[in-house]
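Chemist: any chance you could fold what I've pasted below:
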Amino acid sequence: MNRGRVVMHRCVVAGVQATTADTTQSFGRHSHDTFGIGLVWRGAQRSASGRGPVEARAGDIITANPGEVHDGSPFDERGRAWRMLYFEPELIYDVVNEFGAHAPVAVEFKQPVLHDQAFTAHFEHAFAAAMGASIAPVEALATETSLFVLMAYVVRAHTTARLRVPAHELNGGVGASIRRARARIDDDPCNPVTLAALAAEAGLSRFQFLRGFARDTGLPPHAYLIQRRLSLARHLIAQGTALADAAAGAGFADQSHMTRAFVRAFGVTPAQYAGAVR
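Modeler: Predicted coordinates for the structure are as follows:
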């Protein structure tokens, strides 16, 4: 990315905006209608916000609450660079409600600058997913999951929300519910699914579903869906189906998506697999 630019990117999940910046520009006082979460990855910035003066350096997580007036300027002429995700408030409040927050509830980030390695890892994963996901259903499911995990982490660890149900109490007694959702994938791995739909099938919150599914299957839902599609693709290829047709028949967006999944899982391309089994 060129110096001196702020770029807004399209995100495949409604209500989420991704932005990258690498700039020496100083920004005047302004606010956003969204919750902002970002990572400074080069340089440093000073700003004045509703929570007091802020200094953020490379490796720091920065946050902004809806309606919070703030500005921003670099420490020096070298500027600074950051990545940001902006979430519409209803997305954050949906997560808060899933944790049984006391009502009425007002949710705010507690600190404008955070030092949390686990949070940083969640942010990096979510931002990469938001920026790199394609229109393929399985990638969309992975993106939705990554963004939800980030929101769930920040709500629990870094907001003012008072939650009724501790996270460790959301893990038990969900085996039969998970099996119902898993059967939905098993019965038709080609069918597009969302995290919300799978959780509803199981009769669980999204957090409960993710924790229970990973515990019961050893994989997150999107990875499990890939495995089921790969199994179907292998069966079709072994029957002599053309590779492009096998990709479509197994639910992959196209042959290149199937090839990448094949190589990650098995270390060989579909063409090499076809040559070995036919």
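Chemist: C-alpha only now, for contacts and for neighbours.
Modeler: OK.
Chemist: quickly find the element holding residue 141.
Modeler: Per DSSP states H and E: residue 141 is located in helix 137-158.
Chemist: for that helix, name the packing helices and strands.
Modeler: Helix 137-158 makes packing contacts with helix 89-98, helix 117-132, helix 195-202, helix 221-238 when contacts are defined by 3 or more Cα pairs under 8 Å, 6 or more residues apart in numbering; DSSP states H and E.
Chemist: in a markdown table, list those along with mean neighbour count and distance to residue 63.
Modeler: Formatted as a markdown table, the helices and strands packed on helix 137-158 follow (neighbours: other Cα atoms under 10 Å; distance: least, Cα to Cα, whole Å):
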| stretch | mean neighbour count | distance to residue 63 |
| --- | --- | --- |
| helix 89-98 | 17 | 13 |
| helix 117-132 | 18 | 12 |
| helix 195-202 | 19 | 26 |
| helix 221-238 | 20 | 28 |
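Chemist: the structure of the following sequence is requested for comparison with the preceding one:
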Amino acid sequence: MTDTRHIRQTFHRTSGLELRSTWQSTQAYKRHCHPQLSIGAIVEGQTCCVCHDREYILSPGDLIVIPAYAPHSCNPVAGQPRSYHMLYIDADLPLALQVIRDPALFTHYLEVVNIPSPASVDKLLSALPSSVENAETLRSTSQHVRQAFLADLSAPPSLDELAQRFSLRKETLIRTFRQDTGLTPGSFLNISRVEYAKARLRAGDNIADVGYQSGFADQSHFHKTFVSYTAATPRQYATGRSIFDNK
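Modeler: Sure, this is the predicted structure:
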């Protein structure tokens, strides 16, 4: 597998929008989710996307719409490299998961990639086939677990403490949370820490500080976890480019 630092990828950011472009990558992602609506496009190779317990094999020309907070993974097929774009959009749109195979819409997507802007994204969203995501319903215990973790990412309560708080067995708490969210509590905590780290990196905070701010024990743990959920290093994400762009 190619070292993540050597993968050619860029991040372009503007108001309420982030565009990620990655070329010739065999890097896999752990199951994760985003607070933003995301729309992906495969331009080379194939990707296997698993979302809502369904598997989708995506090929060049395919688009995939992934709702906000929907757990998913997007990994290479048979270890072969693939190239793709991902748009992350801060939009309160309850769009459902869907794979779109429409050459005209794919061309429209590439126009957004060439000139990413809120206006071009709004035009793309208006052209998407109509689909509505079912509203997320969480049981009270799962809501409280999420709130407890998000309230203090650096020192969250343990699962034993939470189970005692809700008068539940720890195994029951974990099972309930996974049924409601599609993630284990541990995965949710790691993802939340990574998302917080991304926000701080976008704000220009020092990478060494961000790891501790996000609740990671040390820089090695921060780097490893960040890469496993984003397929990018913290430095790549912070600078918006791979080492191939460094002059």
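Chemist: what would you report as the TM-score here?
Modeler: The TM-score (TM-score structural alignment, normalised by the length of the second structure) is 0.47; 129 aligned residues with a Cα RMSD of 2.3 Å.
Chemist: next, the angle from the helix holding residue 141 of the first structure to helix 117-132.
Modeler: For helix 137-158 of the first structure against helix 117-132, the angle by axes from the mean of the first three to the mean of the last three Cα atoms, to 10 degrees is 150 degrees.
Chemist: mind listing what's buried in helix 137-158 of the first structure?
Modeler: 137-156, 158 (16 or more other Cα atoms under 10 Å).
Chemist: report the buried residues of the longest strand along the first structure.
Modeler: Longest strand of the first structure, by residue count under DSSP state E: strand 35-49. Neighbour-count burial for strand 35-49 of the first structure flags 35-47, 49 (criterion: 16+ other Cα under 10 Å).
Chemist: now render those residues as TSV, adding distance to residue 260 of the first structure.
Modeler: Converted to TSV, those look like this (distance: Cα to Cα, whole Å):
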residue	distance to residue 260 of the first structure
35	35
36	33
37	31
38	30
39	29
40	31
41	29
42	32
43	36
44	38
45	39
46	43
47	43
49	45
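Chemist: format the helices and strands packed on helix 137-158 of the first structure as a markdown table; extra columns: distance to residue 54 of the first structure.
Modeler: Below are these laid out as a markdown table (distance: least, Cα to Cα, whole Å):
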| stretch | distance to residue 54 of the first structure |
| --- | --- |
| helix 89-98 | 23 |
| helix 117-132 | 18 |
| helix 195-202 | 36 |
| helix 221-238 | 38 |
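Chemist: minimum distance to residue 213 of the first structure: which of those helices has it?
Modeler: The stretch from those with the least distance to residue 213 of the first structure (Cα to Cα) is helix 221-238; that distance is 6.8 Å.
Chemist: which parts of the second structure are strands?
Modeler: 8-14, 17-25, 37-44, 47-51, 54-58, 63-66, 72-76, 82-89, 98-100.
Chemist: picking that back up, for the helix or strand following the longest strand of the first structure, packing partners?
Modeler: Going down the chain from strand 35-49 of the first structure, the next helix or strand is strand 52-57, by DSSP H and E. Secondary-structure packing of strand 52-57 of the first structure (3+ Cα pairs under 8 Å, 6+ apart): strand 35-49, strand 113-114.
Chemist: and the longest one, what does it pack against?
Modeler: Same thing as strand 35-49 of the first structure. With contacts defined as 3+ Cα pairs under 8 Å, 6+ apart, the packing partners of strand 35-49 of the first structure are strand 52-57, strand 61-64, strand 70-74, strand 80-87, helix 117-132.
Chemist: residue 246 of the first structure is nearest to which of those?
Modeler: Checking those against residue 246 of the first structure by Cα to Cα gives helix 117-132 as the closest, at 24.2 Å.
Chemist: name the helices or strands packed onto that closest one?
Modeler: The contact analysis (3+ Cα pairs under 8 Å, 6+ apart) places helix 117-132 of the first structure against strand 16-23, strand 35-49, helix 137-158.
Chemist: save the ones you listed as CSV, and put in distance to residue 215 of the first structure too.
Modeler: Putting those into CSV (distance: least, Cα to Cα, whole Å) gives the following:
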stretch, distance to residue 215 of the first structure
strand 16-23, 28
strand 35-49, 29
helix 137-158, 16
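Chemist: so which of these gets nearest residue 56 of the first structure?
Modeler: Among these, strand 35-49 sits nearest to residue 56 of the first structure (Cα to Cα), with 5.3 Å.
Chemist: got the angle between the closest one and strand 52-57?
Modeler: Going by the same axes, to 10 degrees, strand 35-49 of the first structure makes 110 degrees with strand 52-57.
Chemist: how big is the angle separating strand 35-49 of the first structure from strand 80-87?
Modeler: Relative orientation of strand 35-49 of the first structure versus strand 80-87 (the same axes, to 10 degrees): 130 degrees.
Chemist: picking that back up, what's the farthest-apart pair in the buried residues of strand 35-49 of the first structure?
Modeler: Between all members of the buried residues of strand 35-49 of the first structure, the farthest pair (by Cα to Cα) comes out as 35 and 43, at 22.9 Å.
Chemist: wait, isn't residue 55 of the second structure in contact with residue 47?
Modeler: No. With contact defined as Cα atoms under 8 Å, residue 55 of the second structure does not reach residue 47; the gap is 10.2 Å.
Chemist: quick one, helices of the second structure?
Modeler: In the second structure, the helices defined using DSSP state H lie at 103-114, 118-127, 140-151, 159-165, 170-181, 185-202, 207-213, 219-230, 234-239.
Chemist: redo those helices as a markdown table? Include mean neighbour count.
Modeler: Compiled in a markdown table, the helices of the second structure are given as follows (neighbours: other Cα atoms under 10 Å):
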| stretch | mean neighbour count |
| --- | --- |
| helix 103-114 | 16 |
| helix 118-127 | 14 |
| helix 140-151 | 16 |
| helix 159-165 | 15 |
| helix 170-181 | 17 |
| helix 185-202 | 20 |
| helix 207-213 | 18 |
| helix 219-230 | 18 |
| helix 234-239 | 20 |
